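>>> What shape does this take:
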Amino acid sequence: MPSFDVVSEINKPELANALHQANKELSTRFDFKGTDARVESNEQSLTVFADNEFQVKQAVDVLCLKLAARGIDLACLEYRPIEEIGGGKARQILLLREGINSDLGRKLVKQIKDQKLKVQTAIQGDQLRVTGKKRDDLQAVIAFLKQADAGIPLQFNNFRD
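Sure, this is the predicted structure:
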């Protein structure tokens, strides 16, 4: 029986490349000369450091341009407020949203069922599995999910006949 998975993932190598490019641009830009503007990453978030709130906003703009150029959807970022840290410095934390949480999964399952297509949808951890007898029904679900606003970027993997 044909099936596919609906997932929300971030391409980690492209993310690393975008961070490297953003840091390189921040170190060479004239308006950031002599500052400690940089972007650091850990497993679930990105942290933008700069000397003041304005420079943090500028650094986030540079980062967003680099992410978009590398094909990473900016909807996967959750922006936290800019914080003042000691020594006249500021930072902003950007959370990376990956996976389909259970609330969003239930919402997507309901929307798919409302389309009256002959498919079955199951939540499997942080992804959805959609199965059906006809390939055309599965393609209709993909088309529907592409135009639906899920709030996070969705990818479609493991299409099997």
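>>> CA only for contacts and neighbour counts going forward, please
Noted.
>>> Report the contact partners of the closest residue to residue 37 other than its chain neighbours.
With Cα to Cα, 6 or more residues apart in numbering as the measure, residue 50 is the residue that lies nearest to residue 37, at 4.2 Å, once sequence neighbours are left out. Residues in contact with residue 50 (Cα atoms under 8 Å, 6 or more residues apart in numbering) are 35-38, 56, 59, 89-91.
>>> how much space is there between residue 50 and residue 59?
As judged by Cα to Cα, to the nearest Å, residue 50 and residue 59 stand 8 Å apart.
>>> how about this one, so we can line them up?
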Amino acid sequence: MPSFDAVSKVDLQEVDNAVNNTVKEIATRFDFKGSKTEISLDKKTKVLSVVTESEMRAKAVRDMLIGNFVKRKVDTKSVEFGDPKPAGGSLMRLECKIKEGIEKDVAKKITNLIKESKLKVQAQIMDDLVRVTGKKIDDLQAVMNLLNGADLPTPIQYVNMKS
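Now for the predicted structure:
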């Protein structure tokens, strides 16, 4: 029976490349000359940390990161920025979490969308992915088009297609 998995994954290497591009851009920008701006990415916890001197610079770094994420084809829906907070002294800290996996409420929304479409497929929630099975590959492709057109808070990729 044909099936596929709907998942939400982020390529951490592309995130790392975007961070490195942002670091290079900060080094060449005139408004950051002589500033104490540091960006670090913890790949295990998937947290990006920016430490800089002012809230204005923290927002400028956030905008540069978003631009570099778009250039590297990292979906900005999978990146959640916090608010700049004091980090001791005159420094500000901006934390950013990289979200992977489909949350339970989003998975329920996906399964409800599929059921409301009246297609002859079944959707199952399995941990952080949604498995869709059906008798026809055309129905599965219709589900993919439906999910691509839906306004979901997380980016969706399709893996493990079996016929």
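>>> Can you give me the TM-score here?
With the length set by TM-score structural alignment, normalised by the length of the first structure, the two chains reach a TM-score of 0.96; 161 aligned residues with a Cα RMSD of 1.0 Å.
>>> Alignment lookup: residue 33 of the first structure to the second structure.
Aligned counterpart of residue 33 of the first structure in the second structure: residue 33 (TM-score structural alignment).
>>> again with residue 54 of the first structure
By TM-score structural alignment, residue 54 of the first structure lines up with residue 56.
>>> hang on, the earlier thing: quick one: which of the contacts of residue 50 of the first structure is nearest residue 130 of the first structure?
The shortest approach to residue 130 of the first structure among the contacts of residue 50 of the first structure belongs to residue 59, at 39.9 Å (Cα to Cα).
>>> I'd assumed residue 25 was in contact with the closest one.
No. Checked against Cα atoms under 8 Å, the pair residue 59 of the first structure and residue 25 is beyond contact range at 9.4 Å.
>>> neighbour count winner among these two?
residue 59 (24 against 17; other Cα atoms under 10 Å).
>>> Quick one: list the elements packing against the one helix or strand that one maps to.
Assigning secondary structure by DSSP states H and E places residue 59 of the first structure in helix 53-69. The helices and strands touching helix 53-69 of the first structure, judged by 3 or more Cα pairs under 8 Å, 6 or more residues apart in numbering; DSSP states H and E, are helix 12-28, strand 45-50, strand 89-96.
>>> The residue lying closest to residue 3 of the second structure once chain neighbours are set aside: how many residues sit nearby?
With Cα to Cα, 6+ apart as the criterion, residue 3 of the second structure has its nearest non-adjacent residue at 4.2 Å, and that residue is residue 133. Per other Cα under 10 Å, the neighbour tally for residue 133 of the second structure reads 22.
>>> The counterpart of residue 133 of the second structure in the first structure in helix, strand or coil?
Under the alignment (TM-score structural alignment), residue 133 of the second structure pairs with residue 131 in the first structure. Recorded secondary structure, residue 131 of the first structure: strand (DSSP: H, G, I helix; E, B strand; the rest coil).
>>> Please compute how far stretch 79-95 of the second structure lies from its chain's middle.
20 Å (Cα atoms, centre = their mean, to the nearest Å).
>>> The first structure: matching residues for that stretch?
Matched against the first structure by TM-score structural alignment, stretch 79-95 of the second structure falls on residues 77-93.
>>> first to last residue in the matching stretch, what's the distance?
End-to-end distance (Cα to Cα), stretch 77-93 of the first structure: 10 Å.
>>> Would you indicate which residues of that stretch are buried?
For stretch 77-93 of the first structure, the neighbour count (16 or more other Cα atoms under 10 Å) marks 77, 82, 89-93 as buried.
>>> What of stretch 25-45 of the second structure?
25-26, 32, 37, 39, 41.
>>> Name the nearest of the residues you listed relative to residue 6 of the second structure.
Among those, and counting by Cα to Cα, the member closest to residue 6 of the second structure is residue 41, at 26.7 Å.
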